[in-house]
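Novice: take a look and give me a structure for this.
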Amino acid sequence: MHSRQRQIPFDVEHCSPIALRNILLDPCTPADMLERIAHVYYDDDHIARDLIRCPNLTEATLVFLALTSSDEIKHFITSTRVVDVVMEEDAAAAAAEAAKEHKPKKKLNMSQIVNKMTPSQKIKLAQTGAKDARTLLIRESSKIIALAVIANPKLTVGEVEFFAKSTSLNEDVLRKIGSNAEWCRKPSVASALVNNPKTPVGISLGFVSRMTERDLALLERNRNIPEAVRASARSLVIKKKMGKG
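Specialist: Okay, the predicted model is just below:
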């Protein structure tokens, strides 16, 4: 019975508000539990504020909160916890070193921030992050992370077109873009997919008939795309010429 009672606070998703606040007010709460709480309650400003005050909160978790929480929490982090996000080993040693050398703390760029994140943090950032984060995470080798970017509600058509042109993305990302009817109504997105040699043939072929006569002629001569796509373009060029004749 005693063992079960000790395990209750660790179920952060079902904690009562009072129990959760007690965990956050305890200076001995371990960093891994604070990280779990951050991932569940990042959109709760009250809990986020308490998290930011926790002495054991790691830099990676603080960065996660800074990137996924509300603007109010971002401002709270900047004004109360840190001014810049810095690489940290031991806080006291870092402070002593800074005082001795009088050097300003260096900001981490987005690439450095992402490199410090765990896969689960990257997925959450991909789903909720801003454009600079999406541009980096779409190129992750992990298909799950890259596809999470495509599910981000902030994604713009301009970004989708840029992704559709990229030959360095996972084929599953291009397939996902090609299966989105709303995006592919845009001629620029459909054209980008058809001209991308990495786009799965089954996706590309579905857009060939929507290309203009000029685009079809270019596709026919494009040796970088699959032969099946070129052949389809060639067939349509011939049909159009016969129709004119």
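Novice: every contact and neighbour count from this point should use C-alpha atoms.
Specialist: Fine.
Novice: what's near enough to touch residue 200?
Specialist: Neighbouring residues of residue 200 by Cα atoms under 8 Å, 6 or more residues apart in numbering: 171, 174-175.
Novice: drop anything exposed from the residues you listed.
Specialist: 174-175 (16 or more other Cα atoms under 10 Å).
Novice: ok, residue 40 - how many residues close by?
Specialist: Neighbour count for residue 40, taken as other Cα atoms under 10 Å: 11.
Novice: just to revisit the earlier point, dump the contacts of residue 200 into a markdown table; add secondary structure and distance to residue 128 as well.
Specialist: Formatted as a markdown table, those follow (DSSP: H, G, I helix; E, B strand; the rest coil; distance: Cα to Cα, whole Å):
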| residue | secondary structure | distance to residue 128 |
| --- | --- | --- |
| 171 | helix | 22 |
| 174 | helix | 20 |
| 175 | helix | 21 |
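Novice: can you list the contacts of residue 200 in a markdown table and add distance to residue 124?
Specialist: As requested, the contacts of residue 200 are exported to a markdown table (distance: Cα to Cα, whole Å):
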| residue | distance to residue 124 |
| --- | --- |
| 171 | 21 |
| 174 | 21 |
| 175 | 22 |
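Novice: my guess is residue 194 contacts residue 204. True?
Specialist: Yes. Residue 194 is within contact range of residue 204, at 4.7 Å (criterion: Cα atoms under 8 Å).
Novice: identify the contacts common to the two.
Specialist: residue 229.
Novice: distance of residue 201 from residue 192?
Specialist: 13 Å (Cα to Cα, to the nearest Å).
Novice: ditto for residue 62
Specialist: Per Cα to Cα, residue 62 is found 38 Å from residue 192.
Novice: equivalent analysis for residue 209, please.
Specialist: Relative to residue 192, and taking Cα to Cα, residue 209 is found at 14 Å.
Novice: didn't residue 52 look like it was pressed against residue 75?
Specialist: No. With contact defined as Cα under 8 Å, residue 52 and residue 75 do not form a contacting pair (11.7 Å).
Novice: between those two, who's got more neighbours?
Specialist: residue 52 (24 against 13).
Novice: neighbours around residue 201, how many?
Specialist: Considering only other Cα under 10 Å, residue 201 is surrounded by 18 other residues.
Novice: that one against residue 228, yeah?
Specialist: Yes. Under the criterion of Cα under 8 Å, residue 201 makes contact with residue 228 at 7.4 Å.
Novice: burial count for residue 5?
Specialist: Counted with other Cα under 10 Å, residue 5 comes out at 9.
Novice: ok, it to residue 19 distance?
Specialist: Residue 5 is 12 Å from residue 19, by Cα to Cα.
Novice: could you do residue 38 as well?
Specialist: 15 Å.
Novice: between the two, which has more neighbouring residues?
Specialist: Neighbours were counted for residue 38 and for residue 19 using other Cα under 10 Å; residue 38 has more, 24 against 15.
Novice: please give the structure of this sequence too, so both can be compared:
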Amino acid sequence: MNREDKSEKVQIKLPAEVAKIMSKWGGHSVRLAAARGALPMSGSNLVMVLFVFYNGENPELKEEALSTLQTLPAKIILAALSLPELHPAIIDLIVHLRFEDEAVMQAVLVHPMTGIRSLLFIAENSSGQVLDMLADNDKILRKSDILRKAIINNPNTEKVTRLRLGWVEPQEKADPPEEKEIEAAADDSDQDQAVAGAENEDKLDDESLSKYQQLQEMSVNEKIKMALTGDKEWRTLLIREANKQINTAVLRNPRITEAEAIAVALNRSSSEELIRIILLNRDWVKLYDMKKALVYHPRTPVQQAMRLMSFLSERDIKELATSRNVTQPIINNARRMLSTKKR
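Specialist: The predicted structure follows:
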């Protein structure tokens, strides 16, 4: 990872625990242990210590701090991001090191101190679910048109997302028609052919419109029909429609894939009706990734989420027990399950 050296001084108010480690207390061995994440301290303080070491002059501490930040469990990073006053420079370092971590980036995108520089890095370098989260966040995109353009120019951005953000698909230039010598005035038959040719050109123009442009002209009934029969590009567009008759029709499309259904469950903004339809599909619910996504989704009924938790691995249950993205009943149930296993 190459970061541009800004050579700007960052002033951060250090908690007493962090300031103590930064001092000569304990000597180099104590600071080295802290850089390796081996000292007992809160997650937020540890991230702050690592940030200071990373920006310090000691190359050994800098290298150890960088390695630790790259491998820290997400829950420790999230503990730091839970501080509303966390300095933007710390957030920026987290973004550069963990921009592919979905849970961490979700916290970054809602943090009040996240700066434009960090958002721009995410827009230019992320992919998959992280990129989708940013592209779907209208509140952030309104901050600067540069962000929208960066997402459009990101090679990982799907075509439908580019279109939604205002990208216009370049049209292929048609070959110039061959010039023909007209020897006589056109008769009625020639005029009929000219009219027919014009109509055909209109049809070609309609077909050349992007799907996103066509969508703006479609009626509700046309959208429902397309949701039931359209290809993946159409399904990706129509699942975002606010009208539940349209977006639920996408899930009834016989061509929809398991991966698309899981993506709907992973999207925290998916409606209660979409989640209900997924829960009724036994083939989808059999999938492990689907079970996990449904447990995390805020619109999955609590009792059904708890039932699905019994199929999750111990590692995932441990994550749920400390997660900030699920309700308290889910957290309590995860802790109860872990407690039962220890007996």
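Novice: tell me how the two chains score on TM-score.
Specialist: Here the TM-score for the pair of chains, by TM-score structural alignment, normalised by the length of the first structure, is 0.55; 144 aligned residues with a Cα RMSD of 1.8 Å.
Novice: higher neighbour count, residue 209 and residue 192 of the first structure?
Specialist: Neighbour count, other Cα under 10 Å: between residue 209 of the first structure and residue 192, residue 192 has more, with 20 against 13.
Novice: residue in the second structure paired with that one?
Specialist: With TM-score structural alignment as the criterion, the equivalent of residue 192 of the first structure in the second structure is residue 293.
Novice: contacting residues for the alignment partner in the first structure of residue 237 of the second structure?
Specialist: Under the alignment (TM-score structural alignment), residue 237 of the second structure pairs with residue 136 of the first structure. For residue 136 of the first structure, the contact set (Cα under 8 Å, 6+ apart) comprises residue 111.
Novice: quick one: which helix or strand includes residue 136 of the first structure?
Specialist: Taking DSSP states H and E as the definition, one finds residue 136 of the first structure inside helix 131-137.
Novice: how big's the offset between that helix and the second structure?
Specialist: Compared with the second structure after fitting, helix 131-137 of the first structure deviates on average by 0.9 Å (mean Cα distance after the TM-score superposition for the first structure).
Novice: the helix or strand that that helix is followed by vs the second structure, average distance?
Specialist: Next along the chain after helix 131-137 of the first structure, taking DSSP H and E as the criterion, comes helix 143-150. Helix 143-150 of the first structure, aligned to the second structure and superposed, deviates on average by 1.0 Å (mean Cα distance after the TM-score superposition for the first structure).
Novice: list the buried residues of helix 143-150 of the first structure.
Specialist: Of all the residues in helix 143-150 of the first structure, those buried under the rule 16+ other Cα under 10 Å are 144-150.
Novice: name the residues that touch the longest helix seen in the first structure?
Specialist: Using DSSP state H to define each element, the first structure has its longest helix at helix 227-244. Contact partners of helix 227-244 of the first structure, identified using Cα under 8 Å, 6+ apart, comprise 194, 201, 204-205, 208-209, 213, 216-217, 219-223.
Novice: for the second structure, longest helix please?
Specialist: Longest helix in the second structure, counting by DSSP H: helix 188-208.
Novice: one step back: want to try a markdown table for the buried residues of helix 143-150 of the first structure, with distance to residue 97 of the first structure as columns?
Specialist: As requested, these are arranged in a markdown table below (distance: Cα to Cα, whole Å):
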| residue | distance to residue 97 of the first structure |
| --- | --- |
| 144 | 40 |
| 145 | 37 |
| 146 | 39 |
| 147 | 42 |
| 148 | 40 |
| 149 | 39 |
| 150 | 43 |
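Novice: pick out whichever of those sits closest to residue 91 of the first structure.
Specialist: Of all the buried residues of helix 143-150 of the first structure, residue 145 has the smallest distance to residue 91 of the first structure: 31.7 Å, by Cα to Cα.
Novice: surely the closest one is in contact with residue 135?
Specialist: No. Contact between residue 145 of the first structure and residue 135 fails when scored by Cα under 8 Å: they sit 11.8 Å apart.
Novice: quick check: the gap between the residue mapped onto residue 85 of the first structure from the second structure and residue 199 of the second structure.
Specialist: In the second structure, residue 85 of the first structure lines up with residue 206, judged by TM-score structural alignment. Distance, residue 206 of the second structure to residue 199 of the second structure, using Cα to Cα: 11 Å.
Novice: for residue 320 of the second structure, same thing?
Specialist: Computed with Cα to Cα, the distance linking residue 320 of the second structure and residue 199 of the second structure is 60 Å.
Novice: then residue 191 of the second structure?
Specialist: Distance from residue 191 of the second structure to residue 199 of the second structure, counting by Cα to Cα: 13 Å.
Novice: what do we get in the first structure for residue 257 of the second structure?
Specialist: By TM-score structural alignment, residue 257 of the second structure lines up with residue 156.
Novice: next, count neighbours for that match.
Specialist: 13.
Novice: also the one 5 residues further on?
Specialist: Neighbour count for residue 161 of the first structure, taken as other Cα under 10 Å: 21.
Novice: if you skip the residues just before and after it, what's nearest to it?
Specialist: Nearest in space to residue 161 of the first structure, with sequence neighbours left out and distances taken as Cα to Cα, 6 or more residues apart in numbering, is residue 189 at 4.9 Å.
Novice: residues contacting that neighbour?
Specialist: Contacts of residue 189 of the first structure (Cα under 8 Å, 6+ apart): 160-161, 164, 183.
Novice: residues in contact with stretch 318-326 of the second structure?
Specialist: Stretch 318-326 of the second structure has contacts (Cα under 8 Å, 6+ apart) with 75, 296-298, 330-335, 338.
Novice: any chance of these in CSV, with distance to residue 102 of the second structure and neighbour count too?
Specialist: Converted to CSV, the contacts of stretch 318-326 of the second structure look like this (distance: Cα to Cα, whole Å; neighbours: other Cα atoms under 10 Å):
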residue, distance to residue 102 of the second structure, neighbour count
75, 12, 16
296, 13, 21
297, 15, 22
298, 17, 20
330, 20, 22
331, 20, 21
332, 23, 14
333, 24, 17
334, 21, 23
335, 23, 17
338, 25, 16
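Novice: which two of the residues you listed have the greatest separation?
Specialist: Among the contacts of stretch 318-326 of the second structure, 298 and 338 lie farthest apart (Cα to Cα), at 22.0 Å.
Novice: want to throw the contacts of residue 189 of the first structure into a markdown table with distance to residue 140 of the first structure and secondary structure?
Specialist: Below are these laid out as a markdown table (distance: Cα to Cα, whole Å; DSSP: H, G, I helix; E, B strand; the rest coil):
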| residue | distance to residue 140 of the first structure | secondary structure |
| --- | --- | --- |
| 160 | 16 | helix |
| 161 | 18 | helix |
| 164 | 15 | helix |
| 183 | 22 | helix |
